[in-house]
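Peer 1: model this:
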Amino acid sequence: MAKRPTNNNRPRRRQSLPTTQATISQLNDEGVGIAYHEGKELLVAGALAGEKVLVAIEHSGQRRSIGQLRRVLEKSPLRRTSPCNLAERCQSCALIQMDYEAQLRYKSAKLKQALADFEMLKDLQPQPILAAEHPLGYRTNAKLALSKERGKVHIGLYRRGTHKVVDIEDCPLHHPLINRIVRTVKDEIQRQKIFIYDPQTRRGLLRYLLIKVSPKNEKAMVTFVTAERNYREITHLAKWLARKVPEVISVHQNINGSTGNVVMGRETIRMLGVPDLIDQVGDIRLRISPTSFFQVNHEQAARIYELVRKWAALENHETALDLYCGIGGIALHLAKDAGSVTGIEVVEEAVLNACENARMNRLGNCHFLAGDSAELIHDLAPDSVKVAVINPPRSGCQAEVLEALAELAPARIIYVSCNPATLARDLDLLHEKSYRVTELQPVDMFPQTAHLETVVHLQHRN
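Peer 2: Now for the predicted structure:
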């Protein structure tokens, strides 16, 4: 049984912060406004380039200060009315106050600047960004933190640079089903008086709420992350949620007893419903487990997968390699044309999902391997792969992976990136390994944020 957290601290009186006027010169790579105050860089989330603003100084370091936007004194013509009334408090969507066309121009300039940092890439000309048809309501999964203040339950995101949870019941970026689930869970936690985990006292039960939605099927999977194994409260909560929101067809409990910032622990228990969520992107059906990663924007993911398939231009006797394959979304699309496709992924559970997805889609020419990419690439015969697809995390590829891939010498490489800076770094290395960029297509996978997805087509010079 979880212990009831105690809090004998009286509410602290809010201290007034020093304020100053500042002019925003530009936005940084995270979409945060940059001004200069007392010879130091001043970061102001929610401000746009060219704006004169009133700022409260929250933190002043040796080289940089953090400011809180209090009022816009002179507005940028690019500013619009934000669709989120919590934007200034939450600060998770850095560009939500900016006109959407201006967001695309900002991201395009960000990509070009990242390429310009490398001599051999500075003359590359990306195609215009593929804009999102639906720049709101596109997020199909959410990882939300829980907290309790003065007896009130909060479910939402950490405010930028803090561990304070901003309560969000109606996030404009979330799929509407996610918002319904959040409201229902919050009401039931409050009603049952379930104890929320306090990271300071390390006491309490509920830590995080994870939600995954299949927009194709209008179904959802919910995972409660708890500090310890619990049956009674979480079972009651799961049954109540499934009764109030019948679209919830799967509820799990993940146990995370660590004291760090890792969201999920190693053990996951199914509380009720089906074990996995069945989803679909393009014409490929996907089985998604509680712990597996998948893209948050299905519409834009489908466009990326189709573009990768088009550029791969595989024939039925050719072989493809998919690195960082996850649950197999790209590999399965390639398998429709290829003779065979090999997917490599370090997360074993994702590989199990990928194998099941291949069976579910009746694609017997796919097989998946769990392990280190560089080591497994060395097991493949040189010139045995016609096309290799790379879809790494934000940190990009390890140099060992790119070097092993260059030794394998596929005729074409397709790089799917979610970080322009690490993309440019890796493209520069591939250029040294006799690959040249032939096409470069940015895709706005994450509207209202500073993030950008980019798909790059490279060909071997020989």
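
Peer 1: going by C-alpha atoms from here, please, whenever you check contacts or count neighbours.
Peer 2: OK.

Peer 1: strands along the stretch 351-462 of the chain, start to end?
Peer 2: Along the stretch 351-462 of the chain, counting by DSSP state E, counting those that start in this stretch, strands occupy 366-370, 387-390, 412-417, 435-443, 453-460.

Peer 1: out of those, which comes closest to Leu146?
Peer 2: Of all the strands of the stretch 351-462 of the chain, it is strand 453-460 that lies closest to Leu146, at 29.4 Å by CA to CA.

Peer 1: mind checking how far the closest one is from the chain centre?
Peer 2: 21 Å (CA atoms, centre = their mean, to the nearest Å).

Peer 1: sorry, back to before: adding distance to Leu144 and mean neighbour count, write the strands of the stretch 351-462 of the chain out as a markdown table.
Peer 2: Below are the strands of the stretch 351-462 of the chain laid out as a markdown table (distance: least, CA to CA, whole Å; neighbours: other CA atoms under 10 Å):
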| stretch | distance to Leu144 | mean neighbour count |
| --- | --- | --- |
| strand 366-370 | 29 | 21 |
| strand 387-390 | 29 | 25 |
| strand 412-417 | 25 | 24 |
| strand 435-443 | 26 | 20 |
| strand 453-460 | 23 | 21 |
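
Peer 1: Thr291 is nearest to which of those?
Peer 2: strand 366-370 (15.8 Å).

Peer 1: what is that closest one packed up against?
Peer 2: helix 329-335, strand 340-345, helix 348-360 (3 or more CA pairs under 8 Å, 6 or more residues apart in numbering; DSSP states H and E).

Peer 1: before we go on, could you also do this sequence so I can check it against the first one:
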Amino acid sequence: MRCAYFDAELCRSCAWMGRPYGDQLAAKQAHAESLIEGGPQWLAPHASAESGYRNKAKMVVTGTAAEPTLGILDAAGHGVDLLECGLYDDSLQAAFPVLAAFVAHANLTPYDLATRTGELKNLLVTQSPDGELMVRFVLRSQEPVTRIRKHLPALLDALPVLRVASVNLLPDHRAVLEGDREIPLTEQETLLMRVNGIDLHLRPQSFFQTNTEVAAALYRQATAWIDDLSPASVWDLYCGVGGFALHVAAPGRDVVGIETSVEAVASARLSSDGLAGIRFEAADATAFAQAHQAPELVIVNPPRRGIGAQLAGYLEASSTTHVVYSSCNAESLARDLAAMPSLRPVRAQLLDMFPQTTHYEVLTLLARVQ
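Peer 2: Predicted structure coming up:
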């Protein structure tokens, strides 16, 4: 894949842009194998489309209300327009100029880092597998909300695939994408993500994997391993919107999903409505585990920092016989595995969630050494 933004040194977010994709995949596989000791059986890596794979755009808004720029900030804090970024497919790219025109139409002044003035900080756009959109306006205050509501019908007409719209409030001057408070703008508040025939409901502040096709493969592989083991009880820790839990739910199997995000748990509960034997709770994964008897199998899908010493120590000392560990950081995974020597990695697969970058997902099945 070639990128005009990268070649012109306007955006260097994709550090491996221009590197042959086969070389990227081989380098990632070698890196993962060098970190995960114990000689697991490695499945062939799951490749991704090289371009058009991202389902979420995180656009910093700069410029003026009349001529907004959607993209990123350069090293000097100036806006770089990324409307034609090749990481997004054509249908998602087509939404960007419509949203830029709406910013001008609703007179939403972009936030200026230097002067700390203006209102609109970011636009967060998520696309479902069906091509429907969720759009979130990240604002410094509620002042523009009335204008957004007034002009929203025009945006819905111009962008008929838009299903969910909201305002996120980020009053602080911080290098983060969003704040804690969400104001819904549309009657529909969840975006339907159909993955492997399972309907996942995504609320505005819920996490979902960036690459839908590779996420689907991740869930399929984990489900295959778990169904082979046929555990009667499963925990899905750091469950997000319940992707793993909903995939492994089965008659006679007790599945519990744990996630700190209240919004994600609300999404998971909506997706699981009517299903027996599965429930979701908003709680800290480590605190929940330490307060309960371990199930037969535990799924963990932590953030980049990993599960940490406390949860690893709990799993090491527990009676659970298998752990399925999905990691976006093989280095923290390796640290966690070292703290669980009784749980040996027996199978593993690299899934390339982030082509053109050094990042990837690795799925590992751990079995307790007898």
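
Peer 1: ok, back up a step: between the strands of the stretch 351-462 of the first structure, which one is nearest to His317 of the first structure?
Peer 2: Comparing the strands of the stretch 351-462 of the first structure by CA to CA, strand 387-390 comes nearest, at 12.1 Å.

Peer 1: in the second structure, which residues correspond to that closest one?
Peer 2: Aligning strand 387-390 of the first structure against the second structure (TM-score structural alignment) gives residues 297-300.

Peer 1: and for stretch 410-425 of the first structure?
Peer 2: Going by TM-score structural alignment, stretch 410-425 of the first structure sits over residues 320-335 in the second structure.

Peer 1: quick one: the strands in the stretch 1-150 of the first structure?
Peer 2: Using DSSP E, counting those that start in this stretch, the strands found in the stretch 1-150 of the first structure span residues 19-23, 26-27, 33-37, 40-44, 52-60, 64-74, 141-149.

Peer 1: could you export the ones you listed as TSV, including distance to Arg203 of the first structure and mean neighbour count?
Peer 2: Below are the strands of the stretch 1-150 of the first structure laid out as TSV (distance: least, CA to CA, whole Å; neighbours: other CA under 10 Å):
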stretch	distance to Arg203 of the first structure	mean neighbour count
strand 19-23	37	17
strand 26-27	40	20
strand 33-37	38	21
strand 40-44	34	22
strand 52-60	29	18
strand 64-74	31	18
strand 141-149	12	19
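
Peer 1: what's the end-to-end length of stretch 34-54 of the first structure?
Peer 2: End-to-end span of stretch 34-54 of the first structure (CA to CA, to the nearest Å): 13 Å.

Peer 1: do stretch 442-451 of the first structure as well
Peer 2: Note: stretch 442-451 of the first structure ends 11 Å apart using CA to CA.

Peer 1: next one: stretch 312-332 of the second structure
Peer 2: 11 Å.

Peer 1: what comes up buried for that stretch?
Peer 2: 312, 314-316, 320-332 (16 or more other CA atoms under 10 Å).

Peer 1: which residues touch Tyr314 of the second structure?
Peer 2: Ala289, Gln290 (CA atoms under 8 Å, 6 or more residues apart in numbering).

Peer 1: again, only this time at 10 Å
Peer 2: Thr286, Ala289, Gln290, Ala294, Thr320, Ala339, Met340 (CA atoms under 10 Å, 6 or more residues apart in numbering).

Peer 1: are any of the residues you listed buried, and which?
Peer 2: Judged by 16+ other CA under 10 Å, buried ones among these: Thr286, Ala289, Ala294, Thr320, Ala339, Met340.

Peer 1: quick one, what contacts the closest residue in space to the fourth one that isn't next to it in sequence?
Peer 2: Of all residues beyond its chain neighbours, the one nearest Thr320 of the second structure is Glu296 (4.7 Å), with distances taken as CA to CA, 6 or more residues apart in numbering. When contacts are counted by CA under 10 Å, 6+ apart, Glu296 of the second structure touches 229-235, 318-323.

Peer 1: what does Leu286 of the first structure give?
Peer 2: 214, 276-280, 294, 327-329, 332, 353-354, 356-358, 360-361.

Peer 1: buried members of the residues you listed into PyMOL, please.
Peer 2: Those of the contacts of Leu286 of the first structure that count as buried under 16+ other CA under 10 Å are selected in PyMOL with:
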select buried, resi 214+276+277+278+279+280+294+327+328+329+332+353+354+356+357+358
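
Peer 1: thank you kindly, that will do.
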